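Chemist: okay, predicted coordinates and the sequence, questions at the end:
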Amino acid sequence: MNNFTHFIIITLLLATSCQSASVQETENEMFVVNELILLRTEGMALCELAAAANPSPEVQATCEKLKTYYTSTQEEFTYLCTGRSVAMEEEDFDTIWKQAENYLLKDTANFELAFIELSSDNILRSITLHELIVQRQDWEDIMYYAFKSLPELYYQQGNLSRLKESFYIQKSATSLNVKTAAMDL
């Protein structure tokens, strides 16, 4: 009788630990999907706000490239979210939009640099999450999506780096012209 009781207790403990692991795994999966939603929403908000507020052809071109990335991966991303628990509400999207708007529009003199920095940060966080997903190899469909998206994210990171370099070169040239003009006086 004593051995039978130990057997039942051990079986229950094993079943409980297996259940806890699957619950933890489901929570991790839900967190990852929600983080992907957050990053995509933030990235799109930055693009939409920048495209509407900045007439710079370089920023417009970068926004178009980013929008193309988001729209080209939207169908696969929507499929990825189907049937999964999404913990984001409409108010969360509004909050993300308002925060992006506040950061971008609070200093219009540095709008372009703010867009570059915020978008670069967003893309870098997206790359980091996608790389972790691929390395973990836990969720086949999420891993497949991340694997397919990574090259385009690297490409977008390069575009933003070139835009940043161009911005600083342009700023330096403008500063040099102002100094030269002042010296001529």
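Modeler: Yes, it's here.

Chemist: when you work out contacts or count neighbours from here on, use the C-alpha atoms and nothing else.
Modeler: Fine.

Chemist: what's the lengthiest helix in the chain packed up against?
Modeler: The longest helix of the chain (DSSP state H) is helix 2-53. Helix 2-53 sits against helix 57-81, helix 90-105, helix 111-136, with contacts defined as 3 or more C-alpha pairs under 8 Å, 6 or more residues apart in numbering; DSSP states H and E.

Chemist: and the angle for it with helix 90-105?
Modeler: Relative orientation of helix 2-53 and helix 90-105, computed by axes from the mean of the first three to the mean of the last three C-alpha atoms, to 10 degrees: 40 degrees.

Chemist: contacts only, for the residue nearest to the spatial centre of the chain.
Modeler: Central residue of the chain (C-alpha atoms, centre = their mean): residue 39, 3.0 Å from the mean position. Residue 39 makes contact with 122, 125-126, according to C-alpha atoms under 8 Å, 6 or more residues apart in numbering.

Chemist: then this one, side by side with the first:
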Amino acid sequence: MRAALWYGAKDVRVEDVPVTPPGPGEVTIEVAYCGICGSDLHEYADGPHAVPVGEAHPESGVAAPLILGHEFCGTVTEIGSAVTGLLPGDRVAVEPHYRCGRCPRCRAGQYNICGVMGISVRHLARIFESTGRSPARYIMERRLVRAHQELTGPGARQTTIADVAHRWGFSSQAHFARLFRARFSLTPSEARGETTKPIA
């Protein structure tokens, strides 16, 4: 396919790039929309800032040249052999941050300040899962659905809302609660049955 690759500041080249099948922990996404982030503009104007050059990023394994653009949504078209919780045809929004999942910040639910955080910019049509966790952790809709299942399923009372938010990679319980309410029209507490309001 044709793509615009970042080689350096003010050096973006439109080239043919191969589209390969997803690896075991990867999914391929047909992109519907992609935003241009301020970080993309900074990389173009006077980068590199976050783009790994010369040495691959420790979590993504990728270095320039690469395709900018990490705020995207679309439809899953193919899944790798180790992927669970996603199927072709699922419409998804992408959480693009790579994080180690092991450092104190990640374990505290503050993955946005992980010491080795990176952005999924290797390919606009793919999410790369390099930490052995399900790609569902990086896809907002699927993460919210799985969190809802935990809060309403067997054993829901044995876990806290904060634990569920952390397990599915949300930066804080408040952030999780806002997204959850927007998706399901009820709060996480209401989903647990702590009130009688039904799921919309």
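Modeler: Done, it's in. In this text the structure is predicted, and so the values were computed from the model without any measurement.

Chemist: drop the TM-score for these two in here.
Modeler: Once superposed, chain against chain, the TM-score is 0.24 (TM-score structural alignment, normalised by the length of the first structure); 81 aligned residues with a C-alpha RMSD of 5.8 Å.

Chemist: ok so, going back, quick one, which of the contacts of residue 39 of the first structure are buried?
Modeler: Buried subset of these (neighbour count, 16 or more other C-alpha atoms under 10 Å): 122, 126.

Chemist: adding distance to residue 22 of the first structure, write the contacts of residue 39 of the first structure out as a markdown table.
Modeler: Written out in a markdown table, the entries for those read as follows (distance: C-alpha to C-alpha, whole Å):
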| residue | distance to residue 22 of the first structure |
| --- | --- |
| 122 | 30 |
| 125 | 27 |
| 126 | 26 |
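
Chemist: pick the one among the contacts of residue 39 of the first structure closest to residue 179 of the first structure.
Modeler: The shortest approach to residue 179 of the first structure among the contacts of residue 39 of the first structure belongs to residue 122, at 35.4 Å (C-alpha to C-alpha).

Chemist: do I have it right that that closest one meets residue 43?
Modeler: Yes: contact status for residue 122 of the first structure versus residue 43: in contact at 6.3 Å, counting by C-alpha atoms under 8 Å.

Chemist: thinking again about what came up before, looking at the helices and strands packed on helix 2-53 of the first structure, which is closest to residue 47 of the first structure?
Modeler: helix 57-81 (5.1 Å).

Chemist: picking that back up, distance from the longest helix of the first structure to the middle of the chain?
Modeler: From the chain centre to the centre of helix 2-53 of the first structure is a distance of 18 Å (C-alpha atoms, centre = their mean, to the nearest Å).

Chemist: what packs against the helix or strand hosting residue 149 of the second structure?
Modeler: In this assignment (DSSP states H and E), residue 149 of the second structure forms part of helix 140-152. In this structure, helix 140-152 of the second structure makes packing contacts with strand 91-93, helix 161-167, helix 173-184, helix 188-191, judged by 3+ C-alpha pairs under 8 Å, 6+ apart.

Chemist: what angle separates that helix from helix 173-184?
Modeler: Using the same axes, to 10 degrees: helix 140-152 of the second structure against helix 173-184 is 100 degrees.

Chemist: neighbours around residue 181 of the second structure, how many?
Modeler: Other residues within reach of residue 181 of the second structure, judged by other C-alpha atoms under 10 Å, total 15.

Chemist: follow-up on the earlier one: nearest to residue 98 of the first structure among the contacts of residue 39 of the first structure?
Modeler: For the contacts of residue 39 of the first structure, the nearest to residue 98 of the first structure is residue 122 (15.8 Å; C-alpha to C-alpha).
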